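[1] Test case, fold it:
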Amino acid sequence: MGLRERKKAETRAALSWAAIRLTVERGYEALRVEDIAAAAGVSPRTFNNYFSSKAEAITSRHLDRLVRFAAEVRRRPPAEPLWDALAGAALAGFEPGPEVIAHPVPDPVQWAAGLRVMVSEPALQGEMLRAGAAARDEIAAAVAERTGTDAALDLYPHLLAAAVLAVVDTVTTHHLRTGASAPVERLLTEGFAMVAAGLPEPR
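    All right, here's what the predicted structure looks like:
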């Protein structure tokens, strides 16, 4: 990635994180595009160059994470077992970026409560579904390359892509439901291990 592309990616990530932070702090309805742009240090016009709405800005972080997941699957060692590679790729996607380090999450319990309110917004739920659908084919293509299957003809890579999205979505929801008492990283590891084992009944 060249310098120009990297700067654009950084601006996009900063805008998305600012949108999330401000929504958690103020609520979705009270949030304005001007506030997001100011928090990211850019103009409203620049915001509109990247996103068509505040809902799209908020869910962009989720979409970018899923797209990076597919790229990370392709980078994992070829000899690594498939489910270990998938879990490792998912964990890499939840590593904090520089924008999060610059503006860290405050109290985890209050943050989780705010996120629960945020993701209950119908406009955001629709965008989240759209983000998952946009990333599904890319994940299936990465799985197909790794497993020697054909994403155009075979069911397997698409089933696995759907399973990946289900694990990530369920882990995120559970993390928020429990007030962030369990780290996302641990839940992801457990979730992928459960699915890889065929979801045996709890002992």
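
[2] alpha carbons only for contacts and neighbour counts from here, please
    Will do.

[3] and the residue nearest the centre of the chain, what element?
    Nearest to the geometric centre of the chain sits His62, at 2.9 Å (C-alpha atoms, centre = their mean). Using DSSP states H and E, His62 maps to helix 54-75.

[4] what's the answer for Val42, then?
    Short version, using DSSP H and E: Val42 is in no helix or strand.

[5] Tell me how many other residues surround it.
    15 (other C-alpha atoms under 10 Å).

[6] Could you tell me how far it is located from Lys8?
    12 Å (C-alpha to C-alpha, to the nearest Å).

[7] same question, Pro183
    Pro183 is 30 Å from Lys8, where distance means C-alpha to C-alpha.

[8] for Glu145, same thing?
    29 Å.

[9] How about Leu86?
    Note on Leu86: its distance to Lys8, by C-alpha to C-alpha, is 28 Å.

[10] Looking at those two, which one has more neighbours?
    Between Leu86 and Lys8, counted using other C-alpha under 10 Å, Leu86 has the larger neighbour count: 24 against 12.

[11] and that one, how far is that from Ala152?
    Taken as C-alpha to C-alpha, the span from Leu86 to Ala152 is 21 Å.

[12] Next: Gly132.
    Gly132 is 19 Å from Ala152, by C-alpha to C-alpha.

[13] between the two, who's got more neighbours?
    Neighbour count, other C-alpha under 10 Å: between Gly132 and Ala152, Gly132 has more, with 18 against 12.

[14] please give me the structure for this one as well, since I'd like to look at both together:
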Amino acid sequence: METSEEPGRREQNRLRTHNALVAAANRLFQEQGYEATTVRDIATAAGVGERTFFRYFPSKENLVLQQVRDLIPLLAAEIRRRPTAEPPLVALREALLALAARQDTSPAVLLAGPRPFTPEPISRGDRFLLFDLEETVAAAFLERAGITEPGLREELRAATLSRAGVGALRTVRLAHARLSDAERAEADPSEMVRIAFAALGA
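    Next comes the predicted model:
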């Protein structure tokens, strides 16, 4: 007979397996690159079989997309916590690096995947992932500035800065993807982010 504790244990086991798959994928993506990493590699590194992987994620790309979706609200919260004296793009840069350090992943998940935030759509929601990121960051900029009823000027400024910052992240992703395996092993993604944001004056 099933006890009331068993569903809770099953959920804990599912969460452990999910987290193990994500951690294994992050490590392998950074060590050998996204394209060279197979689902079998990820499953083996997580200590499970391929069939188990597919019970959690439809594909390797879906795993990355899910991570980005999960990180968007966390990034927005991190932006809102930044000192109000920081310019918006500095706040975005530092929020991203702080979140990456806390999550123990590269400043992106944003650096994994075949293309920056533009994978073949798995669902309607995925097609708007980039848009959702830009809109969420813009809203965080406004909230951080204490603007609750923005006018056209404030909305345009926040949206422009958000799209510029996300564009810098996409540029880092493209540059990172073009590195050879040896160059990627030596590259510091956090420093690449800083260089890209410096080009925007942040």
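
[15] Just give the TM-score of the two.
    In this superposition the chains share a TM-score of 0.61, using TM-score structural alignment, normalised by the length of the second structure; 178 aligned residues with a C-alpha RMSD of 4.4 Å.

[16] mind listing what the residue nearest to the centre of the first structure touches?
    Met128, Ala131 (C-alpha atoms under 8 Å, 6 or more residues apart in numbering).

[17] could you measure it against Val117 of the first structure, distance?
    Applying C-alpha to C-alpha to His62 of the first structure and Val117 of the first structure gives a distance of 17 Å.

[18] what's the answer for Gly41 of the first structure, then?
    26 Å.

[19] before we move on, what about Asn49 of the first structure?
    28 Å.

[20] Tell me which of the two has more neighbours.
    Val117 (14 against 10).

[21] Name the helix or strand for the more buried one, please.
    In the assignment (DSSP H and E), Val117 of the first structure maps to helix 108-119.

[22] Quick one: distance of that helix to the chain centre.
    Computed by C-alpha atoms, centre = their mean, to the nearest Å, the chain-centroid distance of helix 108-119 of the first structure equals 16 Å.

[23] what is the orientation angle of that helix with helix 54-75?
    Here the directions of helix 108-119 of the first structure and helix 54-75 differ by 110 degrees (axes from the mean of the first three to the mean of the last three C-alpha atoms, to 10 degrees).

[24] Give me the buried stretch members for helix 108-119 of the first structure, please.
    Neighbour-count burial for helix 108-119 of the first structure flags Trp111, Ala112, Ala113, Gly114, Leu115, Arg116, Met118, Val119 (criterion: 16 or more other C-alpha atoms under 10 Å).

[25] same thing with stretch 35-54 of the first structure?
    Asp35, Ile36, Ala37, Ala39, Ala40, Ser43, Phe47, Tyr50, Phe51, Lys54.

[26] mind listing which of these are in strands?
    In strands, defined here by DSSP state E, there are no members of the buried residues of stretch 35-54 of the first structure.

[27] I'd like the residues you listed as a markdown table, with distance to Thr178 of the first structure appended.
    Output for the buried residues of stretch 35-54 of the first structure, formatted as a markdown table (distance: C-alpha to C-alpha, whole Å):
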| residue | distance to Thr178 of the first structure |
| --- | --- |
| Asp35 | 30 |
| Ile36 | 28 |
| Ala37 | 32 |
| Ala39 | 29 |
| Ala40 | 30 |
| Ser43 | 37 |
| Phe47 | 33 |
| Tyr50 | 33 |
| Phe51 | 31 |
| Lys54 | 27 |
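
[28] Read off where stretch 84-100 of the second structure ends up in the first structure.
    Per the alignment by TM-score structural alignment, stretch 84-100 of the second structure matches residues 78-94 in the first structure.

[29] which of the residues in that stretch are buried?
    Counting neighbours by 16+ other C-alpha under 10 Å, one finds that the buried residues in stretch 78-94 of the first structure are Leu82, Trp83, Ala85, Leu86, Ala87, Gly88, Ala89, Ala90, Leu91, Gly93.

[30] a markdown table please, covering those residues and showing secondary structure and distance to Phe69 of the first structure.
    Below are the buried residues of stretch 78-94 of the first structure laid out as a markdown table (DSSP: H, G, I helix; E, B strand; the rest coil; distance: C-alpha to C-alpha, whole Å):
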| residue | secondary structure | distance to Phe69 of the first structure |
| --- | --- | --- |
| Leu82 | helix | 14 |
| Trp83 | helix | 13 |
| Ala85 | helix | 10 |
| Leu86 | helix | 8 |
| Ala87 | helix | 10 |
| Gly88 | helix | 9 |
| Ala89 | helix | 5 |
| Ala90 | helix | 6 |
| Leu91 | helix | 9 |
| Gly93 | helix | 6 |
